[in-house]
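next comes the sequence, and after it the predicted model I'd like to discuss.
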Amino acid sequence: MNDGRASFLTIGETQIAYRSRKGRAPGVVWLGGYKSDMLGTKAGALDAWAAEKGHAFLRHDYSGHGESNGAFMDGTISLWLEQSLCVLRALTKGPQILVGSSMGAWIALRMAQELHWAGEGDRLAGLLLLAPAPDFTSELVEPKLSDANRRELEEKGYMEEPSEYSDEPYIYTRALFEDGKRNLVLNGILDTHCPVHILQGKADPDVPFTHAMRLTEHLPADDVTLSLIGDGDHRLSRPQDIALILRSLEGLVDRVV
């Protein structure tokens, strides 16, 4: 059972913090966003849902996030993807529904690819993507970089941007941008071989709703539902948003069982 304290999985030299709840299949795996941690509102609501419904639930912090060690500036999509796959393989059994928020949705989509390429496609029961930001480094951040940003990246190897969600600035490294190009998913067909439900706020200031619509165009072979929330922001953490997330998750669960 989940007693509220983090446990740790050693991956290389990194201690990845996680919290897990035992339960029946399909399990649910939470994948957080950039600079977020596993103690946020949405992850907490999913944990409470899992406790009530009796489903297994797993959440973790990427290196440099939350209670995991490692330097945030050393992080890349490839590194956080590798850690997420290790966590899933080591700590879950049977089919899982991946719930990815913002960057976590990019991680979830890459996990789906990697699992299928490894012959482990049966581990995927569904994807629930919240304000998904696949390819955000190339598609959403890089086009808005100023000349000063580009000089900073070239000279220092990183740049800082004010954050609406924290007193600390967002840090983007040159390595993150370069690695992001090696993990693009909006450059071809995405075959997840499982149902996908996308929730996207139309008032999201960080990820335009057109980005979610574009994602659906790369998922033509799968059963995809896109729900647009007229006044929804990027967090999707209001009570009505949480209720919609849980209803959407239950809909995916019902299709598995």
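Cool, got the structure.

okay, CA-based contacts and neighbour counts for the rest of this
Will do.

tell me the first helix or strand C-terminal of the host helix or strand of residue 171.
Residue 171 belongs to strand 170-173 when assigned by DSSP states H and E. Next in sequence after strand 170-173, counting helices and strands by DSSP H and E, comes helix 174-180.

mind listing what's buried along that next one?
The neighbour-count check on helix 174-180 (16 or more other Cα atoms under 10 Å) flags 174-177, 179-180 as buried.

what of stretch 203-222?
Within stretch 203-222, the residues scored as buried using 16+ other Cα under 10 Å are 203-204, 207-209, 211-212, 215-216, 218-219.

hmm, residue 234 is touching residue 209, no?
No - with contact defined as Cα atoms under 8 Å, residue 234 does not reach residue 209; the gap is 10.0 Å.

shared neighbours of these two, anything?
200-201, 203 (Cα atoms under 8 Å, 6 or more residues apart in numbering).

strands of the stretch 51-200 of the chain, residue ranges please.
55-60, 96-101, 124-130, 158-161, 170-173, 196-201 (DSSP state E, counting those that start in this stretch).

still on that earlier bit, what about the strand holding residue 171, distance to the chain center?
Chain-centre distance of strand 170-173: 18 Å, with Cα atoms, centre = their mean, to the nearest Å.

what is that strand packed up against?
The contact analysis (3 or more Cα pairs under 8 Å, 6 or more residues apart in numbering; DSSP states H and E) places strand 170-173 against strand 158-161.

mind listing what's buried along the strand it packs on?
Applying 16+ other Cα under 10 Å to strand 158-161 flags 158-159 as buried.

hold the first one in mind and look at this next one:
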Amino acid sequence: MTATPPVFLDVGGTEIAVRHAAGSAPGIVWLGGYKSDMLGTKAETLSAWAATEGRAFLRHDYSGHGESGGAFADGTISTWLAQSLAAFRRFSKGKQILVGSSMGAWIALRMVQELRKAGDDSIAGLVLLAPAPDFTAELVEPALTEAQKRDLSEKGFFEEPSDYSAEPYIYTRALIEDGRNNLTMTGPINTHCPVHILQGLADADVPASHALKLVSLLPADDVTLSLIPDGDHRLSRPQDLDMLLRTVGAMVERAG
């Protein structure tokens, strides 16, 4: 099945590809991971489910990802956060549930902070899959090799082979430095809404200990952590997708 063409939203001079299906609130907002796009398995599964349920569904590609303009290497958390907020403010109406995968969970947590700072309390729940908030500082920086540090210093980036694509992952000095300005795991995180985390114990990219640390920083909210013994980072197997839909469905019922 061919996806309907996206609409494009100009954010700071970059064309951001957006797909939005109207429907009832609470709507679902998908936030993808680092180097993933909005036509991935989880996003497409959620889109089909939202359509069946008559729920609004919003997703977009960050700059340098998927169908959006801009270069991947020019992206930072601040840049992608600004694009996510712009799409959210332009297309969403009423209560929303943010569903963030990997880096998308970091974007989701930062969105809640920025929206609440602006007096917007429309986030009714968070579903975070293999959440990777603060991954630049918590996971990338501590593991840097001498060669990678040299590349960052001399070239401004280093490359890592990807298990998911022929293209390598690129980590830039700008991404790492900007990440330090967006840290969420430095103290208690008040989301003011229920949070459900899905984490695979066979995740080679983001260890389960990272999800446990995140849970420990969410003391004021109703937090559920579901550990999937054989789940990997993608959580895209049929049983993982089924759990995702049940989790989002329960969050919708609760918020509705």
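Structure received. These numbers were taken from a predicted model, which means no experiment stands behind them.

now distance to residue 143 of the first structure too, for the strands of the stretch 51-200 of the first structure, in a markdown table please.
Shown next, in a markdown table, are these (distance: least, Cα to Cα, whole Å):
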| stretch | distance to residue 143 of the first structure |
| --- | --- |
| strand 55-60 | 31 |
| strand 96-101 | 22 |
| strand 124-130 | 23 |
| strand 158-161 | 14 |
| strand 170-173 | 14 |
| strand 196-201 | 21 |
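
I'd like to know which of the shared contacts of residue 234 and residue 209 of the first structure is nearest to residue 250 of the first structure.
Within these, the smallest distance to residue 250 of the first structure is 17.7 Å, found for residue 200 (Cα to Cα).

neighbours of the closest one, how many?
Each residue near residue 200 of the first structure was counted by other Cα atoms under 10 Å, and the total is 30.

is it true that it touches residue 210?
No - in this structure residue 200 of the first structure lies outside contact range of residue 210 using Cα under 8 Å: 9.4 Å.

still on that earlier bit, give me the mean deviation of the strand holding residue 171 of the first structure from the second structure.
Superposing on the second structure and averaging over aligned pairs (mean Cα distance after the TM-score superposition for the first structure), strand 170-173 of the first structure comes out at 0.2 Å.

contact partners of that strand?
With contacts defined as Cα under 8 Å, 6+ apart, strand 170-173 of the first structure is touched by 35, 73, 153, 157-163.

between those, which sits nearest residue 194 of the first structure?
Nearest member of the contacts of strand 170-173 of the first structure to residue 194 of the first structure, counting by Cα to Cα, is residue 35, at 28.0 Å.

now that closest one: closest residue in space, sequence neighbours ignored.
Counting by Cα to Cα, 6 or more residues apart in numbering, residue 35 of the first structure lies nearest to residue 65, which is 6.1 Å off, once chain neighbours are set aside.

other SSEs contacting the lengthiest helix in the second structure?
Assignment by DSSP state H gives helix 238-255 as the longest helix of the second structure. Contact partners of helix 238-255 of the second structure among helices and strands, from 3+ Cα pairs under 8 Å, 6+ apart: helix 41-53, strand 123-129.

deepest of the ones you listed, which one?
With neighbours defined as mean count of other Cα atoms under 10 Å, these peak in mean count at strand 123-129, which reaches a mean of 25.

now it, how far from the centre of its chain.
For strand 123-129 of the second structure, the distance to the chain centre is 10 Å (Cα atoms, centre = their mean).

now stretch 17-30 of the first structure
The answer for stretch 17-30 of the first structure is 15 Å, by Cα atoms, centre = their mean.

distance check, residue 248 of the second structure against residue 233 of the second structure.
18 Å (Cα to Cα, to the nearest Å).

the two: which has the busier surroundings?
Neighbour totals were compared for residue 248 of the second structure and residue 233, and residue 248 leads with 22 against 19 (other Cα under 10 Å).

please name the nearest non-neighbouring residue to the more buried one.
Among residues not flanking residue 248 of the second structure along the chain, residue 127 sits closest, at 6.8 Å (Cα to Cα, 6+ apart).

thinking again about what came up before, reformat the shared contacts of residue 234 and residue 209 of the first structure as JSON lines; add distance to residue 238 of the first structure.
Formatted as JSON lines, these follow (distance: Cα to Cα, whole Å):
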{"residue": "200", "distance to residue 238 of the first structure": "13"}
{"residue": "201", "distance to residue 238 of the first structure": "12"}
{"residue": "203", "distance to residue 238 of the first structure": "13"}
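
for residue 224 of the first structure, state which of those residues is nearest.
Of all these, residue 224 of the first structure sits closest to residue 200, with 13.3 Å by Cα to Cα.

list the residues that contact that closest one.
Contact analysis of residue 200 of the first structure by Cα under 8 Å, 6+ apart lists 130-132, 209, 212, 226-229, 232, 234.

so of those, which ones are in helices?
Reading helices off those with DSSP H, I get 209, 212.

widest-spaced pair of the contacts of residue 200 of the first structure?
Distance extremes for those: the farthest pair is 226 and 234 at 15.4 Å, using Cα to Cα.

so the residue nearest to residue 248 of the second structure makes contact with residue 102?
No - at 11.1 Å, residue 127 of the second structure and residue 102 do not qualify as touching, with contact defined as Cα under 8 Å.

give me the neighbour count for residue 86 of the second structure.
With other Cα under 10 Å as criterion, residue 86 of the second structure counts 16.

so how far is residue 50 of the second structure from it?
Noted for residue 86 of the second structure: a distance of 22 Å to residue 50 of the second structure, by Cα to Cα.
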